[in-house]
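Enquirer: Following is a predicted model, sequence given first.
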Amino acid sequence: MRPDTTPRGSDADTGGAVRRTRRRGEEVERAVLRAAVDELTERGYDGFTMDRVAARAGTNKTAIYRRWSSRSSLALAAYREMVARPDDPPDTGDLRSDVIELLRSVADRLASPSGAEVLRGLMMDARRDPELMAALRDDFVRSEPGTMLILLARAVARGEARPEALVPRVATVPVALLRDELTMRGPGGISDETIAEIVDLVFLPLVRPVPR
């Protein structure tokens, strides 16, 4: 019988197994997120439990806690999946139309009954959880900045916006105001008139070139 000359630690010995384990881990993570989204959609934030998510995903709570430290952190990850932004930013050739189209898309996602209820639940829990509060604040600060910066850059090139406005702090203003409206008014509170006011009374005056 020939001796095994395969070096220990080689791909043939361990690498394939490591890669398979990694793939299984990614598959478990995707399954958990899908299950969490389904649970939040069907049962709401109050009925959301790690036990139900684990059973639905076909895994155990230990595997979930290795990735998410708490019920609220998993709910936040699932919420991000629920309101994920579209890949292609609007491109109508007009800044006002672009921003209104983007805000309408964001509003439709945020104002869904399940999404709004989850956001309110997360905000309530965040009052007692500094880490969750920090994560939510980070989400709000970073809301749609990449897309808005693309829209602003196009507007600057067309002469519709000042170059100085091309910064994340300015770009996040419209979506931040939209979230405030959702928090105060609930899922049915974001009308086309509300979006137009955010754009016309706040955002456009903030970014337009100053008349000479």
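Expert: Looks like it came in fine.

Enquirer: Going by C-alpha atoms from here, please, whenever you check contacts or count neighbours.
Expert: Fine.

Enquirer: which residues in this protein form helices?
Expert: Applying DSSP state H to the chain gives helices spanning 16-43, 50-57, 61-65, 71-82, 95-110, 113-126, 130-141, 145-158, 168-171, 173-185, 192-197, 204-207.

Enquirer: So which of those is nearest P89?
Expert: helix 145-158 (5.9 Å; Cα to Cα).

Enquirer: who's in contact with the closest one?
Expert: 89-91, 94-95, 98-99, 161-163, 165-168, 171-172 (Cα atoms under 8 Å, 6 or more residues apart in numbering).

Enquirer: same question, stretch 194-209
Expert: When contacts are defined by Cα under 8 Å, 6+ apart, stretch 194-209 is touched by residues 96, 99-100, 103-104, 159-162, 165, 170, 173-174, 177-178.

Enquirer: one more structure, for comparison:
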Amino acid sequence: MTGEAKARRRGAALEAAILDAAWDELDASGYAGLTIENVAARARTGKQVIYRRWQNRADLALAAMRHRYTSIADDVPDTGSLRGDVLAVLRHMARRFREFGSDLVHGLMAEAHELDPETFEVIPDAMAIILGRAAERGEVSAEAVTPRIARMPADLVRHEMLLTDRPVPDGVLVEIVDEMFLPLVRARGRDQREKRAATGASR
């Protein structure tokens, strides 16, 4: 590559070239074989150029994934019901697992401690929007759903992915929503209403 061509690759163009190279390297070598050195060679740039943007290979791999695929945060489902919205989020997760493959998913999970904690806020942020809409429709009591409960469906899907090392069947997603998440949310909503009613009656 000539000096003139290198000079043209700056900013967004250089970043896109690196992310494309990282994805190609993942496709060729898998996550276990991914190295900053190989990505730099494939992108025809220096390692330090990559390290200035991404701290480690987990950070780079995640950025390459986001560069290639749209995020659930960019298009939060709005099916008109809490059940439909949560199922749509879980189906998005399951579809991404199939697209990325277990090698990449397991590799990133094993090195999750090296990623920015905000990395794992995408699904909770989407769930917050979904639960806000559900509260406006009167489907759920907003104060009844704690952050841990909101995370539960996605956490169960991740557990299933890691435990079975294969795509999560749609029936399992439906079971998580219909037999675990929704009953818990509804029960807590009833508890909240009963507590308010008892408080009002005692006054």
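Expert: Done, it's in. Note that the structure is a prediction, hence the values are computed from the model and not measured.

Enquirer: just to revisit the earlier point, could the helices of structure 1 go into JSON lines alongside mean neighbour count?
Expert: JSON lines is the format used below for the helices of structure 1 (neighbours: other Cα atoms under 10 Å):
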{"stretch": "helix 16-43", "mean neighbour count": "16"}
{"stretch": "helix 50-57", "mean neighbour count": "18"}
{"stretch": "helix 61-65", "mean neighbour count": "15"}
{"stretch": "helix 71-82", "mean neighbour count": "20"}
{"stretch": "helix 95-110", "mean neighbour count": "20"}
{"stretch": "helix 113-126", "mean neighbour count": "19"}
{"stretch": "helix 130-141", "mean neighbour count": "14"}
{"stretch": "helix 145-158", "mean neighbour count": "19"}
{"stretch": "helix 168-171", "mean neighbour count": "17"}
{"stretch": "helix 173-185", "mean neighbour count": "18"}
{"stretch": "helix 192-197", "mean neighbour count": "15"}
{"stretch": "helix 204-207", "mean neighbour count": "16"}
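
Enquirer: Check the contacts of helix 145-158 of structure 1 against V210 of structure 1 and report the nearest one.
Expert: Out of these, the member with the shortest distance to V210 of structure 1 (by Cα to Cα) is R162, at 8.0 Å.

Enquirer: Counterpart of that closest one over in structure 2?
Expert: Under the alignment (TM-score structural alignment), R162 of structure 1 pairs with S141 in structure 2.

Enquirer: residues contacting its match?
Expert: Applying Cα under 8 Å, 6+ apart, the residues near S141 of structure 2 are 135, 189, 192.

Enquirer: again, only using 10 Å
Expert: S141 of structure 2 is in contact with 131-132, 134-135, 185-186, 188-190, 192-193, counting by Cα atoms under 10 Å, 6 or more residues apart in numbering.

Enquirer: mind checking how far it is from V185 of structure 2?
Expert: To V185 of structure 2, S141 of structure 2 is 8 Å away according to Cα to Cα, to the nearest Å.

Enquirer: Over to A22 of structure 2?
Expert: In terms of Cα to Cα, A22 of structure 2 sits 41 Å off from V185 of structure 2.

Enquirer: and if you look at I130 of structure 2?
Expert: For I130 of structure 2, the distance to V185 of structure 2 - Cα to Cα - is 13 Å.

Enquirer: Can you find the partner of A28 of structure 2 in structure 1?
Expert: Using TM-score structural alignment as the criterion, the counterpart of A28 of structure 2 in structure 1 is E42.

Enquirer: That match reaches E117, doesn't it?
Expert: No: using Cα atoms under 10 Å, E42 of structure 1 makes no contact with E117, being 11.5 Å away.

Enquirer: Now do the same contact list for the spatially most central residue of structure 1.
Expert: The centre of structure 1 sits closest to R80, judged by Cα atoms, centre = their mean, with a distance of 3.4 Å. The contact partners of R80 of structure 1, taken as Cα under 10 Å, 6+ apart, are 33, 37, 74, 115, 139.

Enquirer: What is the aligned counterpart of R95 of structure 2 in structure 1?
Expert: Alignment note (TM-score structural alignment): R95 of structure 2 maps to D108 of structure 1.

Enquirer: who's in contact with its match?
Expert: Here D108 of structure 1 is in contact with 83, 102, 115, 187-188, 190 (Cα under 10 Å, 6+ apart).

Enquirer: picking that back up, quick one: which two of the contacts of stretch 194-209 of structure 1 are the most distant?
Expert: Taking Cα to Cα as the measure, these span a maximum distance of 25.9 Å, between G159 and L178.

Enquirer: circling back: now structure 1: which of the contacts of S141 of structure 2 match?
Expert: Retained in structure 1: 131-132, 134-135, 185-186, 189-190, out of the contacts of S141 of structure 2 (criterion both residues aligned by TM-score structural alignment, their matches' Cα atoms under 10 Å).

Enquirer: Could you export those residues as CSV, including distance to L14 of structure 2?
Expert: Formatted as CSV, the kept ones among the contacts of S141 of structure 2 follow (distance: Cα to Cα, whole Å):
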residue, distance to L14 of structure 2
L131, 39
G132, 39
A134, 42
A135, 44
V185, 47
R186, 50
G189, 51
R190, 54
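
Enquirer: State the pair within these that is farthest apart.
Expert: Farthest pair in the kept ones among the contacts of S141 of structure 2, by Cα to Cα: G132 and R190, 17.8 Å.
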